[in-house]
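**Student:** Following is a predicted model, sequence given first.
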Amino acid sequence: MKRFITILVLLVVAASCGGVKKTQQALNTGNYLQAINTSVMELAENKTRKNKQTYVVLLEEAYAKYLEFEEQEISFLQKDGNPAHLEEIYKRYSEIRNVQNRIRPLLPLPIYDEGREASFSFPNYDAQLLAVQETLSSYLYENASQLLNDATQKWEFRKAYEDFQYLNEINPGYADTRKQMEYAYQNGLDYVKVRMINDTQQIIPERLEADLLNFNTYGMDNLWTAYHTNPLDEIQYDYEMQVAFRDIVITPEQISERQVIKERQIKDGTQDLLDAEGNVVRDSLGNRIEIDRLRTVRCNYYEFTQQKMAQVVGNVNFVDLRTQQSLNSYPLTSEFVFQHIYANYDGDRRALDNDLVARLGLAAVPFPTDEEMVFSAGEDLKTRLKGILQRQRFR
């Protein structure tokens, strides 16, 4: 046990040393953020433990070098004067603020060997951050607005939407950003009207049609595609999704029967054990020895299977309404099998196996109607249709 504890301690120490070594390596190679993040994570567990002292020193040094490096980079980007650098400057100021907010809760951080607290300088860049945010917002708004004004293709509207969306993230509610986003979004959408086609000689159950066309239940996450099962006159649709039923096959109601004859030996009391000469066998105390008396029982088992099957065959076709060309076509096939087994018997049911006895308590049930059969087959169709919608891409 002592040996196990010793090995465990050595492993913990080795792991700790490995973490310190990697953090020091990150610091030495200029990966200041990595060194800061590792040190903060280690100190957040228990900053006062002596084995965490190395991380205090590493954090102090890494933060000082990080701050100096970032200030130099920001100064360089500002001197360049290129508005394309505004986003980079904004990100750097934001990251400095985030780093400071992660370190502050840990303070004070004592360095025991030097009898002092680790020193951290926290310059306030809020004014600079807000100033560059405003300038960047104006720059992004002008660029996105120009792109939106010049847009003629859907991908251009989508790019404008993404630019306005980013602007709204860094400066929510700036000017009429949300209004412009909505306009770009509506123009970037692919509008698809959905049409149900019934080429069978049977009526499609209304419940099935409503279920298949209820796109809200498919859980699709496609930002740029809108499916309309009730097309609107004011929208110019890009594509048509045709859900076509080509054939519906429903088999007749069938009842098949099978008979099984079962025999089994069962215990029916006891009897004296006799020797070869017909004499009663006794034990050493003179008592009569008894054995089980067995007899054979027989049972006629009659099993009935009710069965009915429905198969729905169709396909889903996507058509480009501008060219009237088919884009993709997918098979859409499903089947549903209704089966019910029940049984009865005559004779001694003790001859039957347990699995057969279980069916004796069942009786015949009404067959589903044709409409119910088709609807049940449609449950699987819905899953298949969802898979088709997830695979389909228009551009």
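**Tutor:** Now that the structure is in, tell me what you want to look at.
**Student:** can we go C-alpha only for contacts and neighbour counts from here?
**Tutor:** Noted.
**Student:** which parts of the host helix or strand of residue 167 are buried?
**Tutor:** Element membership for residue 167, per DSSP states H and E: helix 154-170. By 16 or more other C-alpha atoms under 10 Å, the buried positions in helix 154-170 come out as 154, 156-165, 167-168.
**Student:** who touches that helix?
**Tutor:** Under the contact criterion C-alpha atoms under 8 Å, 6 or more residues apart in numbering, helix 154-170 has outside partners 133, 137, 140-141, 144-145, 147-148, 151, 174, 177-178, 180-182, 184-185, 187-189.
**Student:** Count the neighbours of the nearest residue to residue 349 once chain neighbours are set aside for me.
**Tutor:** Closest residue to residue 349 apart from its sequence neighbours, by C-alpha to C-alpha, 6 or more residues apart in numbering: residue 299 at 5.9 Å. Neighbour count of residue 299, defined by other C-alpha atoms under 10 Å: 18.
**Student:** And here is the other one:
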Amino acid sequence: MKNFTIIIGIATMVFFSACTSLEKMVDNGNYDEAIVKLARKLSGKKNKKAKDLKMLEEAFQKVTAEDLAYAERLKTTGRASNWDEIFNIYQKIDDRQDLIMPFLPLVSKDGYRAKFNFANVNSLKNEAANNATAYHYNEAIRLIALGKKGDKRAARQAYDGLETLEQYTDQYKDSRSLKEEAQFLGTNRVLVKLYNNTFGFMPREVEEEIMSVNVKELNTFWTQYYTKSSLGYDFDYVARLDVDNIDISPEREYINRYIDEKEIKDGWQYALDEKGNVKKDSLGNDIKVDKYVKVVAQVIEINRQKSATASGRFGLFDAETKELIETRPFSVDAHFSDFASSMTGDRRAISDRTRGRIKNYPSPFPSDLLMTMDVAYELKELMKTEMRRFAI
């Protein structure tokens, strides 16, 4: 009985705490929060309390009046930039009314009927939308004019404004073409250039392999990369790749002799006791055990190795002033390695490693050109990683 009394007491405290919380929300001006909580509380409830309905009425009336008054104050400032906020206020009023509408009529268990004066904000929303659209369009024209003078930030702001305009209407005058122009003007264009400082050690094929990098993979919304300067663009940056050295190692061949050995099962034999007699199991049968023998193989392994290394610098320059903005060194490697092994002795002794290398001869050494092409491929992949790190 004592526990039951405690539970009832806790439930009562929670109930009064919830009521007090809602009343405090209304008293403190947190009307929308109170309206949402009250709507949830009243949803599907048959025995509604007049106190809750009156609280909902009060919150709804006060917040609607405040919103309408605030929208009017914003209008009186005469600032065209306020129209987005004014539209959002009317939209909020609309959303709030849509929240309550499905619950109507709201009648308490003792017959109290809640009354709500809904504001017709459709014409006000249309007015705000039209004025906001005109504002963003005119502002975009002003910002694009600055973009044409080289102000990329202004062009991007124009693009953002035209994006906002499209929230009100699919198209306004020539807003779509203006948006394309804003994006074009706001985009950074980067020319990727290769400088061969190896004194003729880099063949033409290698340069072509490096510059075949797929720069489209590097493109972002506001940054575009190019490998050709003949496209008629004014470039903002030059991403410069200086290859200073390409080193090819000598061809190296190593011979390694080693022995593989292991114990393997080779049939069976009878198990003997200490006296040399055949052991018996519990049924009197002879006991057999696996017989193991040691097998050995002699292995001769040939290993061929060759490598190439390219080193230099990645640099980002201002295309107009030629000023160096950022630079980073690089070094990339390409390796050739192949094995061939032959054996004598018992083939059962060889390891899995040896078995995978059994063949008469290793592959021939690649030419210096092929090694340089391999290192060029590695450099091309590194380029994409490094250029993504540039602070453009």
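**Tutor:** Done, it's in. Nothing here was measured: the structure is a model prediction, and the numbers come from that model.
**Student:** just to revisit the earlier point, how much space separates the aligned residue in structure 2 for the residue nearest to residue 349 of structure 1 from residue 260 of structure 2?
**Tutor:** Applying TM-score structural alignment, one finds that residue 299 of structure 1 aligns to residue 297 in structure 2. According to C-alpha to C-alpha, to the nearest Å, residue 297 of structure 2 and residue 260 of structure 2 sit 5 Å apart.
**Student:** tell me, what's touching those two both at once?
**Tutor:** 349-350.
**Student:** Walking through structure 2, point out its helices one by one.
**Tutor:** With helices called from DSSP state H, structure 2 shows them at 2-27, 31-42, 50-76, 83-100, 122-148, 152-165, 175-186, 204-210, 352-355, 368-388.
**Student:** Would you mind saying which of those lies nearest residue 289 of structure 2?
**Tutor:** helix 352-355 (27.1 Å; C-alpha to C-alpha).
**Student:** By how much does the closest one deviate from structure 1 on average?
**Tutor:** Superposing on structure 1 and averaging over aligned pairs (mean C-alpha distance after the TM-score superposition for structure 1), helix 352-355 of structure 2 comes out at 4.0 Å.
**Student:** in that helix, what counts as buried?
**Tutor:** residue 354.
**Student:** Over to stretch 89-104 of structure 2?
**Tutor:** 89-91, 93-94, 96-97, 100.
**Student:** Same question for stretch 103-122 of structure 1.
**Tutor:** Result for stretch 103-122 of structure 1 [16+ other C-alpha under 10 Å]: buried residues 103, 109-111, 118-120.
**Student:** TSV for these, including distance to residue 25 of structure 1?
**Tutor:** What follows is those, written out as TSV (distance: C-alpha to C-alpha, whole Å):
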residue	distance to residue 25 of structure 1
103	21
109	22
110	23
111	21
118	20
119	22
120	21
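**Student:** of all the residues you listed, which two lie farthest apart?
**Tutor:** Of all pairs drawn from the buried residues of stretch 103-122 of structure 1, the one with the longest distance (C-alpha to C-alpha) is 103 and 111, at 15.6 Å.
**Student:** ok, back up a step: quick check: which of the helices of structure 2 is nearest to residue 237 of structure 2?
**Tutor:** Across the helices of structure 2, residue 237 of structure 2 has its closest neighbour in helix 368-388 (11.7 Å, C-alpha to C-alpha).
**Student:** Buried residues in that closest one, which are they?
**Tutor:** 368, 371-380, 383, 387.
**Student:** Check those residues and tell me the two furthest apart.
**Tutor:** Of all pairs in the buried residues of helix 368-388 of structure 2, the most separated under C-alpha to C-alpha is 368 and 387 at 28.0 Å.
**Student:** For residue 182 of structure 1, which residues are in contact?
**Tutor:** Per C-alpha under 8 Å, 6+ apart, neighbours of residue 182 of structure 1: residue 161.
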